[in-house]
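>>> Predicted model and sequence below, questions to follow.
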Amino acid sequence: MTSSEVSDPELVNVAEGLVISATRIGDGPAVLLSGGLGMPAAVWPFTGIPDALVDAGFSVITYSSRGLKPSSAPAAPYTIPQMADDAIAVLGHFGVDEAIIVGYSMGCYVTQALASQWSGRVHGVAMMAGLRSSAIGELVNEMEIGLIDRLGDLPDAVSVFEQLMTTLTPDQLVDDTAVRSWRKLLTSGDSPWAGPDGLRGQLSASQSWMLAKEPTPARLAGITAPTLVLSYQHDVFFPPAGSREAASHLPDAEFHELPGQAHGGVMLDPERRAVGLLTDFCRRVRPPTSPR
């Protein structure tokens, strides 16, 4: 089964008032994908990653984090360890006790915490566009939380501007046609948030993690599984220099800087370089008892 043939998600009861929507496709060793802030599971197929991993003989688990439809949005604030516990509940729901764990953007924070908190066996860790945040990332989070606290919500124009400025490449940002097209795309469709606490909750989780100077060298040193770190040349949220330095604290890591793309490279790179690198990595760290 490919990601284009996915059946309805399953609902995982994590706690009273908290249900996480999750899906598993394919057969073989499990790969868990944790998305970024405001990224529901339905976005993953657009990256090409689920289909590539299923074709390579893996099963792929995706889920929508607390705060995102069709999961529930408990009262804010949230924390990264709480969100990692949600992911652990998803793994338990599918009977998974060993896996490769993958994160994109804020999903890398969840992946770092998951590697510390999960009692199962982690065969590999992959972090894409999200290992260590920048001062710009802290500033944007602080600004958005402040606006929500003052206005009760984040104005659509602010959200769209932030997404455009960080997701698109420098060449796209000076192309008026591209900017207008992306603005139209970003303002069409329904909000991904499951309730008013969703955005505030995820922003607070991200902010608290960054203000704690996570990931600390000690946390990174504790991730002993083989680790793949992918960074994009023009990513202002997670610049390559910071992620390269952070990767130096990982005991068994390979680092790749992918040229020409910004924070949205995992979805927008026409060469799909992240797909190939991640798939090859998963093949290398596949449990030894698994074929292919």
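Ah, there it is. Numbering: from 1, shown residues only.

>>> contacts and neighbour counts: CA atoms only from here.
Noted.

>>> Pull the number of nearby residues for residue 149.
Using other CA atoms under 10 Å, residue 149 has 12 other residues around it.

>>> what about it, which SS state?
helix (DSSP: H, G, I helix; E, B strand; the rest coil).

>>> Which residues are in contact with residue 245?
Residues counted as contacts of residue 245 (CA atoms under 8 Å, 6 or more residues apart in numbering): none.

>>> Can you verify it is assigned to a helix?
Yes: counting by three-state DSSP, residue 245 is found in a helix.

>>> Check the gap between it and residue 215 for me.
Note on residue 245: its distance to residue 215, by CA to CA, to the nearest Å, is 12 Å.

>>> Which strands and helices lie in contact with the host helix or strand of residue 32?
According to DSSP states H and E, residue 32 maps onto strand 30-34. Where contact means 3 or more CA pairs under 8 Å, 6 or more residues apart in numbering; DSSP states H and E, strand 30-34 is packed against strand 59-64, strand 98-104, helix 106-117.

>>> Adding distance to residue 230 as columns, could you present those in CSV?
What follows is the helices and strands packed on strand 30-34, written out as CSV (distance: least, CA to CA, whole Å):
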stretch, distance to residue 230
strand 59-64, 19
strand 98-104, 9
helix 106-117, 11
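
>>> here's the one I want to compare it with:
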Amino acid sequence: MVSGEEKYVTSSGPRLWTERFGDRGDPGVLLVMGTSTQGIGWPDELVARLVRAGRQVIRFDHRDTGRSDRVDFSANPYTLADMVADALAVLDGHGIDRAHVVGLSLGGAIGQWLAVHHGARVRTLTTIMTSPMGNNPGPAWARAMAGQPASPDELPPPTPRFLHHLAESARAPRTTPEQRLDAELRTWRVLNGEVLPFDEPAVRRFVERSHQRAHDPAAAANHDLAGRRFTAERLVPLSTITAPTLVIHGTEDPIFATAHAEALAAQVPGARLHVIEGMGHNLFSPGLPERIADLVADHTAAG
């Protein structure tokens, strides 16, 4: 494992766990993880590769995940805007005025929001496995789960295999640690897709470590609730983004078909789209973290 400097920062209440790697004098890269996933979801291999490329790297636990504070969502519901504020607090806590922002899945939406509303803080933007932040996937998901055809004016819903897994997963028992581990392994396997190899030992270590360091593993589900809320700020056109933007996507993503990445790249002026053959919706395939790191290193060098 790579060794980093742990630090807690505060964002309008929640205390956030962060970890910094590399030389403080190097350009900063902020890694923003996706829904319900801890900062350690950014593989050590990816972090180490970026540090060797001369980047200062920061990863962090979102509110309601890992070692960051739990929020009473029923009493104090939050939105994507609050999670964006958390990301800014992480930058402030590490004294970074402008960063290369790299966001995965929901983290990609957070990255887009930062680039739109806080452009002065974003040197470059890299999105991975995500969709335009203004796209509301709810109606397409509902039609797909009801067996109805997709609407021609919407971005595609998840694959039938993934939707079938969701239905099965909702019925799976989770009363013992072994059952919870097994259920999460099945989810990560489906997210990986069926083309690139799936590193089950790495996923097992990640899931076990995530449960060990979480204050309340169930609280992470609040991210899904926050992500469903579409405020006016989320609907601002992506054409206002001025940061050099790289959109990375996989052909086997079971949640966001490649059309989501194509739509995102088309909306951001000058954005480059890099499609990885066989990649699904996670980084748990041997060699994939290093491959992503090299793309980010090249993009941030150019930016």
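Looks like it came in fine. Not measured: the values here are computed from a predicted model.

>>> List just the one of the helices and strands packed on strand 30-34 of structure 1 that sits closest to residue 80 of structure 1.
Of all these, helix 106-117 sits nearest to residue 80 of structure 1, with 5.8 Å by CA to CA.

>>> thinking again about what came up before, whereabouts in structure 2 does the strand holding residue 32 of structure 1 align?
Under TM-score structural alignment, strand 30-34 of structure 1 corresponds to residues 28-32 of structure 2.

>>> I'd like the distance from the strand holding residue 32 of structure 1 to the chain centre, please.
10 Å (CA atoms, centre = their mean, to the nearest Å).

>>> what's the mean gap between the match of strand 30-34 of structure 1 and the aligned bit of structure 1?
Following the fit onto structure 1, the mean deviation recorded for stretch 28-32 of structure 2 is 0.7 Å by mean CA distance after the TM-score superposition for structure 1.

>>> Report the buried residues of stretch 233-246 of structure 1.
Within stretch 233-246 of structure 1, the residues scored as buried using 16 or more other CA atoms under 10 Å are 233-240, 243-244, 246.

>>> Onto which residues of structure 2 does it map?
Under TM-score structural alignment, stretch 233-246 of structure 1 corresponds to residues 251-264 of structure 2.

>>> gap between the two ends of that stretch?
End-to-end distance of stretch 251-264 of structure 2 (CA to CA): 15 Å.

>>> and if you look at stretch 259-266 of structure 1?
With CA to CA, one end of stretch 259-266 of structure 1 sits 12 Å from the other.

>>> neighbouring contacts of it?
For stretch 259-266 of structure 1, contacts defined as CA under 8 Å, 6+ apart pick out 47, 128-129, 166-169, 232-238, 268-269, 272, 274-275.

>>> So which of the residues you listed are in helices?
Per DSSP state H, helices hold the following members of these: 166-167, 268, 274-275.

>>> Kindly reformat the residues you listed as a markdown table containing distance to residue 141 of structure 1 and neighbour count.
Listed next are these as a markdown table, based on distance: CA to CA, whole Å; neighbours: other CA atoms under 10 Å:
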| residue | distance to residue 141 of structure 1 | neighbour count |
| --- | --- | --- |
| 166 | 13 | 18 |
| 167 | 15 | 23 |
| 268 | 23 | 16 |
| 274 | 26 | 22 |
| 275 | 28 | 20 |
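
>>> Out of these, the closest to residue 203 of structure 1 would be?
For these, the nearest to residue 203 of structure 1 is residue 166 (16.1 Å; CA to CA).

>>> In space, what's closest to the closest one - neighbours in sequence excluded?
Closest residue to residue 166 of structure 1 apart from its sequence neighbours, by CA to CA, 6 or more residues apart in numbering: residue 263 at 5.9 Å.

>>> likewise residue 205 of structure 1?
Spatial nearest neighbour of residue 205 of structure 1, excluding adjacent residues (CA to CA, 6+ apart): residue 79 at 4.2 Å.

>>> Check the alignment and tell me where the residue nearest to residue 166 of structure 1 lands in structure 2.
That one, residue 263 of structure 1, aligns with residue 281 by TM-score structural alignment.

>>> Show the contacting residues for residue 106 of structure 1.
By CA under 8 Å, 6+ apart, residue 106 of structure 1 lies in contact with 35-37, 130, 206.

>>> farthest pair in these?
That would be 35 and 206, which, of the contacts of residue 106 of structure 1, are the farthest apart (CA to CA) at 12.8 Å.

>>> more crowded one of the two?
Comparing residue 35 of structure 1 with residue 206 by neighbour count (other CA under 10 Å), the higher total belongs to residue 35, at 26 against 23.

>>> hang on, isn't that one packed against residue 101?
No: shown here, residue 35 of structure 1 and residue 101 do not form a contact pair, counting by CA atoms under 8 Å, at 11.3 Å.

>>> Enumerate every residue touching residue 299 of structure 2.
Residues in contact with residue 299 of structure 2 (CA under 8 Å, 6+ apart) are 124, 246.

>>> That one corresponds to which position in structure 1?
That one, residue 299 of structure 2, aligns with residue 281 by TM-score structural alignment.

>>> which element is its match on?
Assigned by DSSP H and E, residue 281 of structure 1 falls in helix 273-285.

>>> hmm, back to that, quick one: which of the contacts of residue 106 of structure 1 is nearest to residue 221 of structure 1?
Among those, residue 130 lies closest to residue 221 of structure 1 (CA to CA), at 17.0 Å.

>>> Please identify the residue in structure 2 that aligns with the closest one.
Counting by TM-score structural alignment, residue 130 of structure 1 corresponds to residue 130 in structure 2.

>>> For the residue nearest to its match when sequence neighbours are not counted, give its distance to residue 254 of structure 2.
Of all residues not flanking residue 130 of structure 2 in the chain, residue 105 sits nearest, at 4.3 Å (CA to CA, 6+ apart). Per CA to CA, residue 105 of structure 2 is found 12 Å from residue 254 of structure 2.
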